[in-house]
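Visitor: no sequence on hand, only this structure:
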């Protein structure tokens, strides 16, 4: 006898995927309303789905200019989708449930655990409250500083709105802006650059890492997760800044004509924003091919687990780097900071990277068939969508219908996570464990 299709029969991965899909569709419907656009006609459904997916997946890729095409209502809808997507759908659902006095069931706690990338189930509601509190606190501080800065350029009401919008967008690594040209007007502005990059980094390192750093422990007493996240993040930021500075130093279309101090600031921003943020202070399309390719690598790695960002994650990159080091030095164990990584962790890391590579390669292949653009630009677009980054060399607005659908699916997969998507499709409740005889094959 067949079981009836019910949400109670769905796995946590399937519930998460379905939940994000519902939020996207609701957001898309709101963006089709006449009140959402400045022309009073609403957005066509495909483009509204694209925009809603980009916002919920905290990506930032756009087919219409957010500042001129959408009314304040439309922009607020996008901002709400960014907040839901950044915090996680289960975090927001739990917030409303707690406000209504609703009890959180064990099943709901399991889904929250997967959505927040937590190791343990115990104390999960406390973690949700902490995540929500930290998010609003950091966004509030960022909005206040930006508000003060924008007061020099615009009326108080507008400055407050712009401060709130860009603080939420930056912390959630979304990259949506309402200036019309991202942050290109602030290339050398130290305040805007430091506030935005700080919000991006804080949103991208993960809430558990923020909590451990805030606890006042010394680095040697941090958990392996926190040590790895902080180390890989620092290395990527430093190396990214140096390489971006060298590659773009003499490029007159980006930082070539800037004073030395502003070149350093712009290079630092170039190393931060590919970590799934999507803002830019210099024209992305004007970057040299070498810089674009290097940015693709940074976008693919992305942010950290349990954060508002995407990509394969810094810990995945760190774990695989440890595998290579261990094999090169002839070690049997995979070690990091005098700790040994388990096989399951390595298998998960390999699975995530392989699924991500397969997805990016497939998407790029499709785009090269359906779109008339340079290969590197299409490759950049595919990785940007998967990593929920939002940077583009300028091809997003000219994508065909098929191209837009492909990018929509890629952004969705990037936000939910490649492994979660795979589990949602292939996970079975009734598993049969069979072990077959072992045999060797030659590799390499």
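Guide: That came through, no problem. Worth saying up front: this structure is predicted, and the values here are computed from it rather than measured. Residues are numbered from 1 along each chain as shown.
Visitor: going forward, measure contacts between C-alpha atoms and count neighbours the same way
Guide: Will do.
Visitor: can you give me the strands in the stretch 201-350 of the chain?
Guide: Using DSSP state E, counting those that start in this stretch, the strands assigned to the stretch 201-350 of the chain run over residues 335-336, 339-340.
Visitor: can you add distance to residue 132 and mean neighbour count and give those strands back as a markdown table?
Guide: Output for the strands of the stretch 201-350 of the chain, formatted as a markdown table (distance: least, Cα to Cα, whole Å; neighbours: other Cα atoms under 10 Å):
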| stretch | distance to residue 132 | mean neighbour count |
| --- | --- | --- |
| strand 335-336 | 31 | 16 |
| strand 339-340 | 31 | 10 |
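Visitor: including distance to residue 285, could those strands go into a markdown table?
Guide: Supplementary listing: those in a markdown table, determined by distance: least, Cα to Cα, whole Å:
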| stretch | distance to residue 285 |
| --- | --- |
| strand 335-336 | 38 |
| strand 339-340 | 43 |
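Visitor: just so I know, which of the ones you listed lies nearest residue 246?
Guide: Taking Cα to Cα as the criterion, strand 335-336 is the member of those that comes nearest to residue 246, at 30.7 Å.
Visitor: need the residues that contact that closest one.
Guide: Where contact means Cα atoms under 8 Å, 6 or more residues apart in numbering, the residues beyond strand 335-336 that reach it are 224, 322, 326, 341.
Visitor: take this one as well and set it beside the first:
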């Protein structure tokens, strides 16, 4: 290969960024067509771009109601974008390669490794096969249950359509829903706040989609190997603790709030609290009015959205493993220990530095966008912070700001969703110069901390 050709060769992170951007552009063009809207009128390109970005980045923030604004064609475009965006365009490309019996090249394996956030290429194609098989199986089972349940309310054909759409949307942690045409615009699952079937299936989809495919694979193979990897142990422990603590906090804060849990039965209060604890893990669906929550609850949900799901999943945020590493560092420092130990394993310094770097970049991004929008959007600071964090965590929960955003606000939120889906470090690697090995090290210095 010529040196000039090598100079312009794209790195895996750059291919991921360009790939997602291309999918968003194609989706935007399709959604801006007259046939994509229920009225038959073309949708403004910026609104189409925002929706395509939200769908591809599996977020769920919308400037127009999905159930009433888009035609069946537009809704199908959205759900295809969600499926491609959730599993990753490289995973979908690999699926076609499997169908066509095409060999996966070394470069493609490197891109898959980056896309799935894996430490090595070993077993990456085998993992992709599992991702595709597990995803389609889980979505199919949930679609059948949803279809049966909603057939009683909406009729058989509409119930099946809604079942398939929401199974894909919720498993990919997208949060898009079609109930605007049934229970009112932007209503999400508020009409089913005390429906055990809808809530339990939705939560299982959200949790499974947010655990990550490596963890799902470990759980399925547990009967055979009788052991879980450290990664799976950390993810499952952190997920369980965050959901449990979140349920208790939301239940206590909202118990007497007549705008949210107040009117529900005791079982409904518990179910709604549990659902609102699961949903901020990047799902975006809600069974109570988010704008009606108390400010303390809204701020607590911001924290949950910032933490997000787990690595290698369909969700965003800084990830549960990053959060656990930071908590481990705090505990180790307080106890005077040099190492962070999780489940009798010591974490390497590179894992700790990566966790700190990722968290700081994410924090700066959320703060920067929030400050910008505070000058352009005529809404409260908490409302703006909530929306920006929701966009970064690819959550999709909203206090009602998104439909009222200015054009500048829509662009900033769209860029935040894009950064959140790809991950701050992936973007930094894609946009930054190629790392070169240092030929020397500076002498160690000491500064006073704290």
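Guide: That came through, no problem. A quick note: this is a predicted structure, and the numbers were derived from the prediction, not measured.
Visitor: before we move on, back to that, farthest pair in the contacts of strand 335-336 of the first structure?
Guide: Farthest-apart pair in these is 224 and 326; separation 17.1 Å (Cα to Cα).
Visitor: coming back round to it: who wins for proximity to residue 365 of the first structure among the strands of the stretch 201-350 of the first structure?
Guide: Proximity to residue 365 of the first structure (Cα to Cα) singles out strand 335-336 among those, at 36.4 Å.
Visitor: what range in the second structure matches the closest one?
Guide: Using TM-score structural alignment, the residues of the second structure aligned to strand 335-336 of the first structure are 341-342.
Visitor: and stretch 254-264 of the first structure, by the same measure?
Guide: Under the alignment (TM-score structural alignment), stretch 254-264 of the first structure falls on residues 260-270 in the second structure.
Visitor: tell me the buried residues in that stretch?
Guide: Judged by neighbour count using 16 or more other Cα atoms under 10 Å, the buried positions of stretch 260-270 of the second structure are 260-261, 264, 268-270.
Visitor: just stretch 384-401 of the first structure next, same as before
Guide: Neighbour-count burial for stretch 384-401 of the first structure flags 384-396, 399 (criterion: 16+ other Cα under 10 Å).
Visitor: which residues of the second structure does that stretch align to?
Guide: The alignment of stretch 384-401 of the first structure onto the second structure (TM-score structural alignment) covers residues 390-407.
Visitor: biggest separation within the buried residues of stretch 384-401 of the first structure, which pair?
Guide: 387 and 399 (18.5 Å).
Visitor: wait, what's in contact with the residue nearest in space to the middle of the second structure?
Guide: By Cα atoms, centre = their mean, the second structure has its centre lying nearest to residue 315, at 2.5 Å. Residues in contact with residue 315 of the second structure, defined by Cα under 8 Å, 6+ apart, are 58, 86, 172-173, 209-210, 281-283, 308-309, 393-395, 421.
Visitor: how near is the aligned residue in the first structure for it to residue 207 of the first structure?
Guide: Residue-level alignment of residue 315 of the second structure against the first structure, with TM-score structural alignment as criterion, gives residue 309. The spacing between residue 309 of the first structure and residue 207 of the first structure, counted by Cα to Cα, to the nearest Å, is 11 Å.
Visitor: cool, residue 181 of the first structure as well?
Guide: 30 Å.
Visitor: just want to know which of the two has more residues nearby.
Guide: The neighbour count for residue 181 of the first structure versus residue 207, taken as other Cα atoms under 10 Å, is higher for residue 207 (24 against 16).
Visitor: that one contacts residue 131, doesn't it?
Guide: Yes. Between residue 207 of the first structure and residue 131 there is a contact under Cα atoms under 8 Å: 6.3 Å.
Visitor: post-alignment, the strand or helix carrying residue 77 of the first structure versus the second structure, mean distance?
Guide: Secondary structure here is read from DSSP states H and E; on that basis residue 77 of the first structure sits in helix 72-87. Comparison of helix 72-87 of the first structure with the second structure after fitting gives an average deviation of 0.4 Å (mean Cα distance after the TM-score superposition for the first structure).
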